[in-house]
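Starting from these lines, generate the structure:
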Amino acid sequence: MPCSRCLELTKVQINANLKYIFSLKPSREDNEEDDLDRDMQEDLIILETWDEKIDLIPLIWETLLSGLPAVELCSKECKGLCPNCGENLNKATCNCKKEEGDPRFDILRPFIEKEK
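Next up, the predicted model:
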């Protein structure tokens, strides 16, 4: 998985629990679904017969994706990429001119300097 700041590949440890309950389709007189709590119903997969093949790949894929971190960093000190040239600032320094603020606010600069 790439680092969110510098795009270098990082190793990610995924901690996810895979829990699904497989059950035969209940008969009309025996409605077991009402007895199950809502959390169990979300993990319940009802089969028509025990001979039915079960495709586990989508279930495993969903569990792995839900276990991925939203933001992954190669290290806490990652400096990221230069916004101008795209240089990885962890490996080298760039010679880009550092911009001081948004040029659209230059008209307000005299007021800020006046307060200093």
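
CA only for contacts and neighbour counts going forward, please
Fine.

Distance-wise, check the closest residue in space to Cys85 that isn't next to it in sequence relative to Arg104.
Among residues not flanking Cys85 along the chain, Cys96 sits closest, at 7.2 Å (CA to CA, 6 or more residues apart in numbering). Distance of Cys96 to Arg104, given as CA to CA, to the nearest Å: 20 Å.

swap in Asn90?
Plainly put, Asn90 is 30 Å away from Arg104 if you go by CA to CA.

between those two, who's got more neighbours?
Neighbour count, other CA atoms under 10 Å: between Asn90 and Arg104, Asn90 has more, with 12 against 7.

residue contacts, that one?
Contacts here follow CA atoms under 8 Å, 6 or more residues apart in numbering; on that basis Asn90 touches Cys78, Lys79, Gly80.

Could you also give me the structure for this next sequence, so I can compare it with the first?
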Amino acid sequence: MKHEQSDLRIRISQLSEGIHSYRLISHPSELGLTENFQETIRVDVSLEKTKRQLYLRASVSTKGNYQCDRCSDDFDLPIHTSYNICYAYDEKDSEYLPDDEMRTIHIGTPYLELLDDVRDIILLAVPMKLICMNDCKGLCPHCGVNRNNEQCTCAEEHTDSRFDVLRTLITKNNN
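Now for the predicted structure:
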């Protein structure tokens, strides 16, 4: 049975052992993601509780609005990403997992707060180079026309500016 709730925390203080599923819904403003995100953030969580630990698997979905780095058009970027974290009640149980996948919590902890983890995983899922489509042609460097929408009439000159100094020497020697 999947529990649906509208905040990014899960009550664990009275949780029975076993696997529990949750669908968490949040607005980007609750995570401080107001600049590029307007759509609801959905987090599907599978939480397995044992006597010694909690194992969380989460998948995060949302959509951001960005400007293409090549052509400057606005485009929607769907984000689908996931992460896993193991919460151990004892530090000895956490020594065999990487630090970014392991946390130690007190046995009386009432809630798991997922807000920071969800915000971080969304920001890490945004590529450094934002491209609207794989075959984006970008802007013409001479006239600035968006080459995805119209044909540019500029003559393309395929030169490497690092060799411009050599080209001037050749011109001087020929005269």
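
What about the contacts of Asn90 of the first structure, which one has the most neighbours?
Busiest of the contacts of Asn90 of the first structure [other CA under 10 Å] is Gly80, holding 20 neighbours.

which residues in the second structure form strands?
Secondary structure of the second structure, counting by DSSP state E: strands at 2-5, 9-11, 18-26, 41-49, 53-67, 74-88, 102-104, 111-113.

Out of these, which one sits most buried?
With neighbours taken as mean count of other CA atoms under 10 Å, those reach their highest mean count in strand 41-49, at a mean of 21.

Counting by contacts, list what that strand packs against.
strand 18-26, strand 53-67 (3 or more CA pairs under 8 Å, 6 or more residues apart in numbering; DSSP states H and E).

Number of residues surrounding the equivalent of Glu8 of the first structure over in the second structure?
In the second structure, the residue paired with Glu8 of the first structure according to TM-score structural alignment is Asp73. Using other CA under 10 Å, Asp73 of the second structure has 14 neighbouring residues.

circling back to that earlier point, how about a markdown table for the helices and strands packed on strand 41-49 of the second structure, with distance to Asn174 of the second structure added?
Putting those into a markdown table (distance: least, CA to CA, whole Å) gives the following:
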| stretch | distance to Asn174 of the second structure |
| --- | --- |
| strand 18-26 | 70 |
| strand 53-67 | 47 |
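
before we move on, back to that, can you say which of the strands of the second structure is nearest to His158 of the second structure?
With CA to CA as the measure, strand 53-67 is the member of the strands of the second structure nearest His158 of the second structure (27.1 Å).
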